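S.K.: The amino acid sequence is not available; the structure is as follows:
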C-alpha cells in the first residue's frame, strides 16, 4: 500500500507542475488545457505500454478525457483494490452518522477514478448546511487565494478540470460552499532533489498543513470544513516505523491544531465479490481492518468506503448510466479520419473556460457515445490543431 501511495504522489507532482506550464500560449488555438490533454496522452494506442510514472500520468489523463476504459486496458487491475467485507450498504449515511461534532471531514480519491468525485459531491450534499467550506488539493494556491471564487472554472485547479469533478464543484457552488486552497506553493518548495523523495513528501505535507490552518481554519474560524485529498494525504499516522518524514497532511494537521479530522478512504477497498450493494453508485461502508497497512499502522484512517465493481457499456462506465446520464451519439462531423479528437459539452451560452459536463477523446475509427445529463447541450470538438467543425447543439432525452 505504501508503494502505491508513493507512486501516486510521484505521478501527481508532474501533473501539478504541468498546470503552471499550460495556459495563455495556447489559448488562441485550444481552450483551457486541451493542449496538455493531447500532449500527455498517446497519439496512437497501438503498441503503447507505459510503465511507472508514465503509466500513472497517462491513466490520470485518460480520466480527464472520458477514457477510463483505456486505463483498464493498460492496467487490468486499475480499479481493483483488496476485497473488504460490507458492514453497511448505506455507506454515506454511515459517514454522516459518524461525523458527530467533527469540525474537519477529510475524504480521498484516486486521481484516475472520477467515481470518487461523484461520491464526494453526494457527501457534500449530505453535510450541508452544517459544513460550509470546501478545501481541495486541486485548488491552485498561487497568488491571492482570498479571491478564490467558488465556480467550476478550468483555471481553478488541475484535477478539477475533469468533467465529473466539474459537476462536483457545481454542486458545491449551488449548496453555497466557500472554497479554500492549501496546496504547497512554489515559494515553499525549498528541498533540493538530492535530499531524496521522502524529503519532498515531508515538505509538501508540512506546507499543506500550514496553508490549511491559514486559508481554511483561520480564514473561516466558525466553519466546518470538508476536505478533498488524494490517496494518502489523509493518513493520520506516520509511515513505516513511524518515520516522521512520511507523516502526511492529516497527521501534521492534528499535531499542530489538536483537531482530529474524521478521515474516510475510498482508495483502499473494493466491495467483495457477491456482496450485497444497493447500486453501482452506492459505496458501502466496509471493514478495512484486515488490510496489510492497517495491520502495520492501526488507526491510519477512520472509515473505509468500498468501491463497487467497475464495468463498462459501449466503452463508458456503467455507473455513469446509473446516475442518469444518457448516451448521445457523437455527430458524424466530429469523427476525425486521422488523429484524435476531443469533444466537450457545455450548457448553451457557457464560456469555454468553464469545466464541461462531459469530455470525450476519440481515436480514429472509434464511436463511443457521449454521456450527458438530461437537457440541451452545446458540443465543441477539437484536434491538436484547434477547433474541428462548428459547435453543434444536442439534446439528452429525459427518462421514460
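M.R.: Sure thing, it's come through. These numbers were taken from a predicted model, which means no experiment stands behind them.
S.K.: C-alpha from now on. contacts and neighbour counts both.
M.R.: Fine.
S.K.: can you pull out the strands in the stretch 151-300 of the chain?
M.R.: 178-181, 225-230, 262-271, 285-286 (DSSP state E, counting those that start in this stretch).
S.K.: Of these, which is nearest residue 242?
M.R.: strand 262-271 (18.6 Å; CA to CA).
S.K.: tilt between that closest one and strand 225-230?
M.R.: 40 degrees (axes from the mean of the first three to the mean of the last three CA atoms, to 10 degrees).
S.K.: Name the residues that touch strand 262-271?
M.R.: Contacting residues not belonging to strand 262-271 are listed as 80-86, 99, 102, 104-110, 116, 231, 234-235, 284, 286, 288, 301-309 [CA atoms under 8 Å, 6 or more residues apart in numbering].
S.K.: So which of those sit within strands?
M.R.: 83-84, 86, 104-109, 286, 303-307 (DSSP state E).
S.K.: Tell me which two in those residues are the farthest apart.
M.R.: Every pair of these checked by CA to CA; the farthest is 83 and 104, at 28.0 Å.
S.K.: In a markdown table: the strands of the stretch 151-300 of the chain, plus mean neighbour count and distance to residue 248.
M.R.: A markdown table is the format used below for these (neighbours: other CA atoms under 10 Å; distance: least, CA to CA, whole Å):
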| stretch | mean neighbour count | distance to residue 248 |
| --- | --- | --- |
| strand 178-181 | 26 | 17 |
| strand 225-230 | 23 | 11 |
| strand 262-271 | 24 | 12 |
| strand 285-286 | 25 | 23 |
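S.K.: Below is structure B, check it against A:
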C-alpha cells in the first residue's frame, strides 16, 4: 500500500484556511505535505492532515498577518493590531472571492474567541470577533483544547454543573492521553500499527532520530512518523500498513542508516467452525 494522488471529486467551494501555513502549501499537487509547507506541517500528524485535506478536494489557503504590529506600544495594542491583520488577510483570501465558498479555518489557541477578553485591564479583540465585526458573518467556533473527558463529544456543561463559557459556540472534550510503549494509543485506534525498528538501524551507544516516509514520496515530504530513541530504549514507529523508507541518524550526523520497511495489514481472525447443535436425550 502507498499513499496515492487520487483526489476525491469534491465541490470547488471547500476551502481549508490556516494561519500556520506557508504560501507553498497553496497547491493541488503533489498531494503529500512538504516540510517547508508551514510552521507545524513538519510534524507528522499535521502533515498527514494537510495531505488528507488535499485528497478530499479542499483548496488550501494560507493567510498571515502581513503588517507587523507597531512597536513601542502596550502589548495588548500589538495583539489587537496583529488580530486585525489576520482577520483582513483571511477575508481577502477567502470571503471576498465571492464564490460562496464554505471555509474551514484552523487557528491556534485564542484566535477563535468571539468575545472581548480583558488582559491587563485592557480590551483584546481576537480574530474571530473582528471577523464578525467586519463582515457581519457569525462564524461557528469550536474549541478542542479546554476540556478532557472519558468520553469524546460535545460538552453541555462543566463538571460542577455550571454553564460553559460563551467565548466559543461549541466545546469538544477529548479523552486523556494514554500511551503504550511510549506511543499514543489514539493512533492505534485510528488503524496504525507498531513497527519495531529493524536491527540494522539500531545504535546501542547514541541517541538516534528515526523517520519513516512512504516509499513513493521524496525526501522533502513530511514523514509518516518520527521518533527519538535514547540508548536502551525500545520505542516502535507507529505506521499504517504500507511500504516505507526508514532513515536513522545521530545528532552529529556521523552515523546514518536507511532501509525499506513494510508494515503488513493485520490478519483478520479465522472464522470459527459452527458447533453442532446439542441434542437432549429423550427419556424412555
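M.R.: Happy to help now that I have it. Quantities reported herein were computed from a predicted structural model and do not represent experimental measurements.
S.K.: coming back round to it: for the strands of the stretch 151-300 of structure 1, which one sits closest to residue 341 of structure 1?
M.R.: Short answer: strand 225-230, nearest of the strands of the stretch 151-300 of structure 1 by CA to CA, at 29.0 Å.
S.K.: The closest one corresponds to what range in structure 2?
M.R.: Aligning strand 225-230 of structure 1 against structure 2 (TM-score structural alignment) gives residues 103-108.
S.K.: Please work out which residues outside that stretch touch it.
M.R.: By CA under 8 Å, 6+ apart, stretch 103-108 of structure 2 touches 13-20, 94.
S.K.: Take those residues and keep only those in strands.
M.R.: 14-18.
S.K.: most neighbours, which of these?
M.R.: residue 17 (22 neighbours; other CA atoms under 10 Å).
S.K.: Tell me how far the equivalent of that one over in structure 1 lies from residue 277 of structure 1.
M.R.: In structure 1, the residue matched to residue 17 of structure 2 (TM-score structural alignment) is residue 135. Noted for residue 135 of structure 1: a distance of 30 Å to residue 277 of structure 1, by CA to CA, to the nearest Å.
S.K.: before we move on, back to that, contacts only, for the match of residue 17 of structure 2.
M.R.: Contacts of residue 135 of structure 1 (CA under 8 Å, 6+ apart): 179-182, 216, 225-228.
S.K.: can you redo these as a markdown table with distance to residue 256 of structure 1?
M.R.: Shown next, in a markdown table, are the contacts of residue 135 of structure 1 (distance: CA to CA, whole Å):
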| residue | distance to residue 256 of structure 1 |
| --- | --- |
| 179 | 22 |
| 180 | 19 |
| 181 | 18 |
| 182 | 15 |
| 216 | 14 |
| 225 | 17 |
| 226 | 18 |
| 227 | 17 |
| 228 | 19 |
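S.K.: Tell me the one of the residues you listed nearest residue 339 of structure 1?
M.R.: Of the contacts of residue 135 of structure 1, the one sitting nearest to residue 339 of structure 1 (CA to CA) turns out to be residue 228, at 35.5 Å.
S.K.: excluding its backbone neighbours, what's nearest that closest one?
M.R.: residue 136 (4.7 Å; CA to CA, 6 or more residues apart in numbering).
S.K.: The one you found contacts residue 172, doesn't it?
M.R.: No. Using CA atoms under 8 Å, residue 136 of structure 1 makes no contact with residue 172, being 11.9 Å away.
S.K.: what's the overlap in contacts for the two?
M.R.: The contact lists of residue 136 of structure 1 and residue 172 share no entry, where a contact means CA under 8 Å, 6+ apart.
S.K.: Tell me where the stretch 151-284 of structure 2 has helices.
M.R.: 185-189 (DSSP state H, counting those that start in this stretch).
S.K.: quick one, strands of it?
M.R.: Going by DSSP E, counting those that start in this stretch, the stretch 151-284 of structure 2 shows strands at 153-154, 170-174, 179-180, 183-184, 193-195, 208-214, 225-229, 237-239, 242-250, 256-263.
S.K.: centroid residue for structure 2?
M.R.: residue 46 (3.8 Å; CA atoms, centre = their mean).
S.K.: Could you find the counterpart of that one in structure 1?
M.R.: So, by TM-score structural alignment, residue 46 of structure 2 is matched to residue 165.
S.K.: Ok, residue 73 of structure 2 next?
M.R.: Match for residue 73 of structure 2 (TM-score structural alignment): residue 195.
S.K.: what do you get for residue 145 of structure 2?
M.R.: That one, residue 145 of structure 2, aligns with residue 267 by TM-score structural alignment.
S.K.: ditto for residue 183 of structure 2
M.R.: Looks like residue 183 of structure 2 aligns to residue 316 there (TM-score structural alignment).
S.K.: can you tell me how far the nearest residue to that match once chain neighbours are set aside sits from residue 242 of structure 1?
M.R.: In space, and not counting its chain neighbours, residue 316 of structure 1 is closest to residue 69: 6.8 Å by CA to CA, 6+ apart. Computed as CA to CA, the residue 69 of structure 1 to residue 242 of structure 1 distance reads 38 Å.
S.K.: got the contact list for the aligned partner of residue 241 of structure 2 in structure 1?
M.R.: Superposed on structure 1 with TM-score structural alignment, residue 241 of structure 2 falls opposite residue 374. Residue 374 of structure 1 is in contact with 324-326, 395-399, counting by CA under 8 Å, 6+ apart.
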